[in-house]
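Visitor: The following comprises the amino acid sequence and a computationally predicted model.
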Amino acid sequence: MTEHLWWQRGVVYQVYPRSFQDTDGDGIGDLEGVRRRLDHLVELGVDAVWLSPIFPSPMADFGYDVADYCDVDPIFGSLEDFDRLIADVHARGLKLILDFVPNHSSDAHPWFAESRSRRESRKRDWYIWRDPAPDGGPPNNWMSNFGGPAWSFDEASGQYYHHAFLKQQPDLNWRNPELRAAMAEALRFWLDRGVDGFRVDVIWHLIKDEGFRDNPPNPDYAEGQPDITRFTQAFSADQAGVFEIIAEMRKVVDDYDERVLIGEIYLPVERLVAYYGPDLSGVHLPFNFHLILAPWNARRLAELIEAYEAALPIGGWPNWVLGNHDQRRVATRIGPAQARVAAMLLLTLRGTPTLYYGDEIGMMDVPVAHELAQDPWERNEPGHGRDPARTPMPWDGTPGGGFTTGAPWLPIGDPAALNVADAARDPRSMLALHRALLTLRRATPALSVGAYEGVPAEGDVLAYRRRIGETEFVVALNLGHKPARLEFGESRLEALLSTHLDRMGPEPAGSLALRGDEGLLLRLR
């Protein structure tokens, strides 16, 4: 274990601050709320807290439109609140990871105000400005991830500026060395305050095609899909020059002891692993979202795990994610029973897992009517909103769920039906399962940093071994609702944990029986 860094051994827990704990009654979570709930994370057994953006922002995209990279938005508190939070995080033996949003700023950022003030502005080139096409329209066919063209026209200067997301989120020009230096200083500002690392938003977008060529049409596009899928992003993202930029970020982070750089990357496995960088000079962890995106099918997942393990560069550390603020919750995608199996999968695969707040109690998406939508994507392209996965954490069964004494910024669902306090008293709850899994993972190096080896299985069963030296475990997961069996020779197995939380002890040799929706963690005796 001492040969591995904390971010290799540990488990990351994502907090969406707006929805975690409100302490001032405005219905929006804050930093003091995160601080007051740290004991929950300690009891759960995670190792690091990742905060979604807390920077000053007009909140057009809820903090992913940054107006100042070196401060805290008053909605969440102050720098003093942040300092108290990080001190308490470290006092509890935890780490703190900040969300960093370098692809774009807010249009309210002083940098952009200066950039758009005139063409001769010294910060004009800090953003991406282009002349209109010959017909007066946008410079090319690039589409915004939130619908419509990725270009907005500035009447005063007669040019378009690029925005991969909202028009209020102009993209920064990472080919400009002054911009790069300013961003490095922003990273150092937080590292000097003790931050243990960064999750870098849409890192594969940072460099665009130098010629701004049109993206090719997507042959698989169908009506009703988001606008962004009309074209393949061949020239608007995942460009070769991005690795030089990431290497510079990595050098800044590496100037501090044991800090981690994580990149948000939605790309196929073969492109994803490129973001470890030449000679591992890239991000430490290119986020692997394929458990979210893949069909919940044992054979497909087995192939995915093997392909990912095979694609990793020598020395590259794997990671796995089941949920985040941009995706439907895992219990909604595959159902509450299979969400328990998924938890065992996430927390026993080789590599660093990331948990999304609320998944440890089995939270599901909370319906949010279109007319009540907060998410700009939902307002622009109905049916694609992310609000249902961002709703407040239900801490207890009171009407405000223990989250707020005011009106919550998003509906809180039915806290009487599912909440942390009740789950903590239930020995077979989803929370109890997570605590048990995390306890075993922490006590058992084979489950966190040991070798991975697939076990042949059929039908709905996914199985694999985890091993360090003579210590060996088997994980057997039934991804179906009906009973299944795993043929396992004559090895003698001892069940340590079932996702049903009712099965321990020696198992008969030769064939392992799994109930529907059951996962088993076993030790070879």
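Guide: Arrived safely.
Visitor: alpha carbons only for contacts and neighbour counts from here, please
Guide: Fine.
Visitor: Do a quick rundown of the strands in the stretch 1-150 of the chain.
Guide: For the stretch 1-150 of the chain, the strands defined by DSSP state E, counting those that start in this stretch cover 12-15, 48-51, 95-100, 129-130.
Visitor: Make TSV out of those and add distance to Arg213 and mean neighbour count.
Guide: Formatted as TSV, the strands of the stretch 1-150 of the chain follow (distance: least, CA to CA, whole Å; neighbours: other CA atoms under 10 Å):
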stretch	distance to Arg213	mean neighbour count
strand 12-15	37	22
strand 48-51	36	23
strand 95-100	28	24
strand 129-130	12	22
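Visitor: Asp326 is nearest to which of these?
Guide: Closest to Asp326 of the strands of the stretch 1-150 of the chain is strand 12-15 (CA to CA; 12.1 Å).
Visitor: From the contact counts, what lies against the closest one?
Guide: strand 48-51, strand 352-356 (3 or more CA pairs under 8 Å, 6 or more residues apart in numbering; DSSP states H and E).
Visitor: what residues does it touch?
Guide: The contact list for strand 12-15 (CA atoms under 8 Å, 6 or more residues apart in numbering) reads 46-52, 324, 352-357.
Visitor: Could you pick out the buried ones from these?
Guide: Buried by 16 or more other CA atoms under 10 Å: 46-52, 324, 352-357, out of these.
Visitor: Just flag the most distant two among these.
Guide: The span of the buried ones among the contacts of strand 12-15, defined through CA to CA, is set by Ser52 and Thr352 at 18.4 Å.
Visitor: check which helix or strand covers the residue nearest in space to the middle of the chain.
Guide: Centroid-nearest residue in the chain: Asn324, 4.7 Å away (criterion: CA atoms, centre = their mean). Taking DSSP states H and E as the definition, one finds Asn324 inside no helix or strand.
Visitor: contacting residues around the closest residue to it other than its chain neighbours?
Guide: What sits nearest to Asn324 in space, not counting adjacent residues and going by CA to CA, 6 or more residues apart in numbering, is Tyr356, at 5.5 Å. By CA under 8 Å, 6+ apart, the contact set of Tyr356 is Tyr13, Gln14, Val15, Leu322, Gly323, Asn324, His325.
Visitor: And here is the other one:
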Amino acid sequence: MSEWWKKAVVYQIYPQSFQDTNGDGIGDLQGIISRLDYLQSLGVNTLWLTPIFKSPMVDNGYDVADYTSINPIYGTMDDFDELIKDVHDRHMHLLLDMVVNHTSDQCKWFQESKKSRTGKYADYYIWEDPKPDGSAPTNMGGVFGGSAWEYVPERKQYYLHMFAKQQVDLNWDNPEVRKAVYNCMIFWAKKGVDGFRLDSLNSLSKRRPFVDLPKAAGSDYGNVFACVSNGPHLHEYLKEMNKEVFSKYNMLTVGETSNTTVQEATKYIRPDELSMVFQFEHMDVDSGRFGQYSNVRFKMSDLRDTLARWQKGMSWNALYLGNHDQPRLVSRFGDDKHFRKESAKMLATMYILQKGTPYIFEGDEIGMTNVNFKSIDDYHDLDSHQIYNHMLDWGVSKEEALDIIQRKSRDNGRTPFQWNTDKEAGFTTGKPWMTVNSNYKEINAAEAEKDPNSILAYYKKLLKLRDNTDTLIEGDFKLLSPDDSDIFAYERKDDKATYLVITSFAKDKVRYDLSTIDQKFDQLDVALNNYDDLEEADNVLYLKPYQALVVKVKD
């Protein structure tokens, strides 16, 4: 089996918001097909679609009702077949998002399971008896608020749901459940799918028996992740999954593994388990009282230290700064007001050239920003509404609560793609399912295509450099200047070459002394620079705000 995924650059598509072709305001598969030339010209070679399966869309498709049917809002199976053919004709790959921890409560499996305690589907989910007083089996809280248990009168039992009550946790201890999920994966593999992103993967094996837990900070409930993260049979299940599915189709597999340390994550990256995992430590550098929802500004040193630790500890990383569950990276880690272009280019350079497979979220390549709706009613995301109400209950003012939502809502990354200056940014001819960001007249792909100094043009250069440079793919990673307060610099090195990646997080000009990293500037060849010039003197660089450099060390 080849490790083709090491040369992959993955572009995440949120189908609802990418491109609508039938005027209903919702992106669709034909919309993706219509934009394949754009994606190929960008330099990505692998596409990841968030869930496109039949779903009531309580959580934007992460509540699957039928794993082998296309959600009609996106099109038909014929549309999918056309998409995968067109992707492969361009020598690109396609990944699907498999939600294997839970299903929708509208799934046939659950509809049958809730009827009685006997029958084929009776044990497909996690059912527990009430406490003697009739209350929930434990005090575990769901990720989206409230209890993680929901009562069903027909069975006189509660079922477990880590997320919304409509997202019911599967019982992976049941071999029939595992077989059913593998069969669904094989269905797509036979259609030519090249791999899977596996949602909430490290939650499959629960720790039993379930018990009451200490209340989590800022909550009336115990933290459900204490009972579900990296459970006792997880690697046993993943080896089985790999044997039955992945190994037979030479797939890229990336598992979503929250609450996982470097030491724990290394156990997943094996030929008989996964290609790589998504970790979340660097997504917590600006967490606050209510977890990821906060108005705390990150410290660059925390971000650098976390990423460097994972580079050192893992043989291969999944590299990302943004996705459908996060705010826009330029608004979060850069400066979207004064140095949007510069900081967007810098951030891309910093993370994409580390060792691992880069993941680019749709719109980041043109510098899309947070949307900052002015009312909580404008937000669609159920998690944003839940945490907003929770903050009010805990005494946070409406103004501060909305400010936090504006900064961190998942909807920031889910607004429609900004294609051009036409009405609704060229996303749809109808009314979009979510309001388009009002800055689309200035920030859009069409304008970026015309500007040789645009963020988009820079991404193309950056991805071409990586694709043509083995050292920037397989070379070793070494952190440089670990105590610098403004600079995130590192070395990529193999027996062929040495490259330095130097990125400034400062809003002002800063000084960087190359002698501290034992290099002479007259031995350096600039391979990429997000500015038109470079100031240097006596082996010292004077970096402009958010400047990024990639330099090759000459022999």
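Guide: Arrived safely. Everything numeric in this text was worked out from a predicted model, so none of it was measured.
Visitor: the strands in the stretch 151-300 of the first structure, which residues?
Guide: Using DSSP E, counting those that start in this stretch, strands in the stretch 151-300 of the first structure cover 151-154, 159-162, 197-200, 260-263, 285-286.
Visitor: could those strands go into TSV alongside mean neighbour count and distance to Asp426 of the first structure?
Guide: Conversion of these to TSV gives the following (neighbours: other CA atoms under 10 Å; distance: least, CA to CA, whole Å):
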stretch	mean neighbour count	distance to Asp426 of the first structure
strand 151-154	20	52
strand 159-162	23	51
strand 197-200	24	34
strand 260-263	23	35
strand 285-286	28	35
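Visitor: Columns distance to Leu521 of the first structure on top of these, output as CSV?
Guide: Converted to CSV, the strands of the stretch 151-300 of the first structure look like this (distance: least, CA to CA, whole Å):
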stretch, distance to Leu521 of the first structure
strand 151-154, 51
strand 159-162, 50
strand 197-200, 31
strand 260-263, 29
strand 285-286, 26
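Visitor: how about Val253 of the first structure, what's its partner in the second structure?
Guide: By TM-score structural alignment, Val253 of the first structure lines up with Val245 in the second structure.
Visitor: Tell me which residue of the second structure lines up with Glu470 of the first structure.
Guide: Glu470 of the first structure maps onto Lys496 in the second structure, with residues paired by TM-score structural alignment.
Visitor: Its match contacts Thr471, correct?
Guide: Yes - judged on CA atoms under 8 Å, Lys496 of the second structure makes contact with Thr471 at a distance of 7.1 Å.
Visitor: When these two are compared, which one has more neighbours?
Guide: Thr471 (21 against 10; other CA atoms under 10 Å).
Visitor: okay but the more buried one is in contact with Asp494, surely?
Guide: Yes - because the distance of 5.9 Å satisfies CA under 8 Å, Thr471 of the second structure is recorded as touching Asp494.
Visitor: circling back to that earlier point, closest one of the contacts of Tyr356 of the first structure to His500 of the first structure?
Guide: Distance to His500 of the first structure across those (CA to CA) is lowest for Leu322, with 19.8 Å.
Visitor: so who does the nearest residue to that closest one once chain neighbours are set aside touch?
Guide: Closest residue to Leu322 of the first structure apart from its sequence neighbours, by CA to CA, 6+ apart: Ile292 at 5.3 Å. When contacts are counted by CA under 8 Å, 6+ apart, Ile292 of the first structure is found next to Val321, Leu322, Gly323, Gln327, Val330.
Visitor: Keep only those of these that are in helices.
Guide: When the contacts of Ile292 of the first structure are checked against helices (DSSP state H), the matches are Val330.
Visitor: From the contacts of Ile292 of the first structure, keep the buried residues only.
Guide: In these, burial by neighbour count holds for Val321, Leu322, Gly323, Gln327, Val330, counting by 16+ other CA under 10 Å.
Visitor: Redo these as a markdown table? Include distance to His205 of the first structure.
Guide: Below are these laid out as a markdown table (distance: CA to CA, whole Å):
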| residue | distance to His205 of the first structure |
| --- | --- |
| Val321 | 20 |
| Leu322 | 22 |
| Gly323 | 21 |
| Gln327 | 19 |
| Val330 | 26 |
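Visitor: Val540 of the second structure: what's it in contact with?
Guide: Going by CA under 8 Å, 6+ apart, Val540 of the second structure touches Arg511, Tyr512, Asp513, Leu514, Ser515, Phe521.
Visitor: What remains of those once you look at the first structure?
Guide: Retained contacts for these in the first structure, judged by both residues aligned by TM-score structural alignment, their matches' CA atoms under 8 Å, are Arg511, Tyr512, Asp513, Leu514, Ser515.
Visitor: Alright, that wraps it up for me.
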